[in-house]
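> Following is a predicted model, sequence given first.
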Amino acid sequence: MQIISSETAIQVAFLALTLAIFFVIYKLPKKAFSKLRSNNRAASQSSHHFLNGAQLLSRARSARNRATAESFAKDAIAEADRAISLLPRDAAALILRALALDVLGRRTSALRSIDAAISPPAVKSLLGREKGDALVKRAELQLAVNRRRRVDSALSDLVEAMSLTRDNPKGFCLLGQCYEIKGMKDEACEAFREALKIEPESTQARQCLARLNSST
């Protein structure tokens, strides 16, 4: 009788283990699918808000009236914030927010937003060219906020940016400005020449190069 009870207990335990394994195997894919579906939904909604924000930013930049431009820029920030709330690690929405803040003249806040976009973990969502463009924008904001104090940081960003993308005339012009501020005239001239190779019509690069050549 005791032997039968032991065998029965073993069978019951084995059955319970089998059922537990089956339950885990059955539940895990459902959870994974549910999480994937939730992530896809969040990504879709975030993309929707980002596209709305990008259109609003374009309208803000092209608006002739200052009040209208500010209104569109504020709406763009609101859409960017909605996108960020859904995907906090998406650098694109953070950059969109920075660009809209720049339209409003809130450069310090714009700089913080683009800092977040170029820092881990958000920076992982950027391709090489995208990161290069973001670094150029951060350098531009740094120089606008405090040219003398932030020139070294801006220069570092621009050197890295130009290693990622060689066809950004604005980046080379900013690089030339940084070298000029630091008294590095040869390097500044070379940067402005690179800008002119990409965009021969660049008035800024041509004027800066002429000024530097006349001062030597």
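Thanks, I have the structure now. Residues are numbered from 1 along each chain as shown.

> alpha carbons only for contacts and neighbour counts from here, please
Will do.

> Do you have the helices of this structure handy? List them.
2-62, 66-86, 91-103, 107-117, 128-164, 169-181, 185-198, 203-214 (DSSP state H).

> Can you list the buried residues in the fourth one?
Judged by neighbour count using 16 or more other C-alpha atoms under 10 Å, the buried positions of helix 107-117 are 107-108, 110-111, 113-117.

> Make a markdown table from those and add distance to F23 to it.
Shown next, in a markdown table, are the buried residues of helix 107-117 (distance: C-alpha to C-alpha, whole Å):
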| residue | distance to F23 |
| --- | --- |
| R107 | 55 |
| T108 | 54 |
| A110 | 50 |
| L111 | 50 |
| S113 | 45 |
| I114 | 46 |
| D115 | 46 |
| A116 | 42 |
| A117 | 42 |
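
> now, which of the residues you listed sits nearest R206?
Checking the buried residues of helix 107-117 against R206 with C-alpha to C-alpha, the nearest one is R107 at 27.3 Å.

> Tell me if I'm right that that closest one and L141 touch.
Yes - using C-alpha atoms under 8 Å, R107 is in contact with L141, at 6.3 Å.

> one more structure, for comparison:
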Amino acid sequence: MPTDLIFQACFLLITVFMFLWMQKIPQNLFTKFRYRNRSSYDAKRHFIIGAQLLSKSNATKDRTTSIKLAKSASDEADKAISLDPTDAASHILKALALEAQGFSTSAVESLDVALSPLTAKSLSSTERGDALFKRAEIKMKGSKRGRVDSAVSDLVESVKIKGDNAKAYRLLGECYEKKDMKEEAVEAYERAVRIDPENVQARDALKLLLASTQ
């Protein structure tokens, strides 16, 4: 009896597999899996090329060449995004490349996508903190009050995630100064200096702010 049951089970499995094979389901699954792996590989390849181009853009002193390289880096980021739109790293690369070309608004929009729920899950906590800081830094290049408020929100979240970022605390102090929140600005500058005593911008800003409040 046990032998008959085993035989029947094997026969049933073979029958089911043959049916699936006739419907080309295993082949289609394999093709999709292989395509997904290939797309992921190609996306990473374009990301690496873009990162190398952006590094060269930042290193060159010739503005025209720098912009040209940054544009090429942005194009490579777009190719990576088209293959794997849920990878936040490619969106961040595009944001940095756009910033290098002077397109601050577009750079912020790319960071918005990188930090959206769908893509942010591909970032580590540290990477997310860095991305929030970068978005705030770009926002602060504008002078609108709404941008300052938004930058404060990003920076507060960033330092919660990564509390040893002196640059983030320094920029947070600058934001608070713009909002005339002097006590909060002093505290932020002091944190920046404690983390990095060589942060000249934070140290000088703290001295000036303390002198103005005496």
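That came in fine, so what should we check first? Because the structure is a prediction, the values reported are computed rather than measured.

> Please report the distance of V123 of the first structure from E160 of the first structure.
Distance, V123 of the first structure to E160 of the first structure, using C-alpha to C-alpha, to the nearest Å: 14 Å.

> who has more neighbours, those two?
Set V123 of the first structure next to E160 and count neighbours by other C-alpha atoms under 10 Å: V123 wins out with 20 against 14.

> Could you report the distance from that one to S153 of the first structure?
When V123 of the first structure is compared with S153 of the first structure (using C-alpha to C-alpha), they lie 18 Å apart.

> Please apply the same query to S71 of the first structure.
S71 of the first structure is 32 Å from S153 of the first structure, by C-alpha to C-alpha.

> And for L126 of the first structure?
For L126 of the first structure, the distance to S153 of the first structure - C-alpha to C-alpha - is 20 Å.

> likewise M162 of the first structure?
For M162 of the first structure relative to S153 of the first structure (C-alpha to C-alpha), the value is 14 Å.

> out of these two, which sits in the busier spot?
Legend: neighbour count by other C-alpha under 10 Å for M162 of the first structure and S153, higher for M162 (20 against 14).

> and the more buried one, what pairs with it in the second structure?
Here M162 of the first structure is matched to V159 in the second structure, going by TM-score structural alignment.

> Which residue lies nearest the spatial centre of the first structure?
Closest residue to the average C-alpha location of the first structure: A91 at 3.3 Å, with C-alpha atoms, centre = their mean.

> tell me the contacts of it?
116-118, 122-123, 125-126 (C-alpha atoms under 8 Å, 6 or more residues apart in numbering).

> how does it look with 7 Å?
Contacts for A91 of the first structure (C-alpha atoms under 7 Å, 6 or more residues apart in numbering) come out as 117, 122-123, 125-126.

> out of these, which ones does the second structure keep as well?
Contacts conserved in the second structure for those, using both residues aligned by TM-score structural alignment, their matches' C-alpha atoms under 7 Å: 117, 122-123, 125-126.

> Now flag whichever of the residues you listed is closest to L174 of the first structure.
The closest of those to L174 of the first structure turns out to be A117 (C-alpha to C-alpha; 20.4 Å).

> Could you find the counterpart of that closest one in the second structure?
So, by TM-score structural alignment, A117 of the first structure is matched to A114.

> I figured that match was touching I92, is that so?
Yes - using C-alpha atoms under 7 Å, A114 of the second structure is in contact with I92, at 6.2 Å.

> Tell me which residues of stretch 59-77 of the first structure come out buried.
Neighbour counts over stretch 59-77 of the first structure (16+ other C-alpha under 10 Å) mark 59-61, 69-77 as buried.

> Could you do stretch 120-135 of the second structure as well?
Buried residues in stretch 120-135 of the second structure, counted by 16+ other C-alpha under 10 Å: 120, 122-123, 127-135.

> And M184 of the first structure, how far from A154 of the first structure?
Counting by C-alpha to C-alpha - M184 of the first structure and A154 of the first structure are separated by 15 Å.

> Between these two, point out the one with more neighbours.
A154 (23 against 13).

> which residues does the more buried one contact?
Contacts of A154 of the first structure (C-alpha under 7 Å, 6+ apart): 139, 142-143.

> Recalculate using a threshold of 6 Å.
A139 (C-alpha atoms under 6 Å, 6 or more residues apart in numbering).

> Could you do L212 of the first structure as well?
L212 of the first structure touches nothing, counting by C-alpha under 6 Å, 6+ apart.

> What residue in the second structure is paired with it?
Superposed on the second structure with TM-score structural alignment, L212 of the first structure falls opposite L209.
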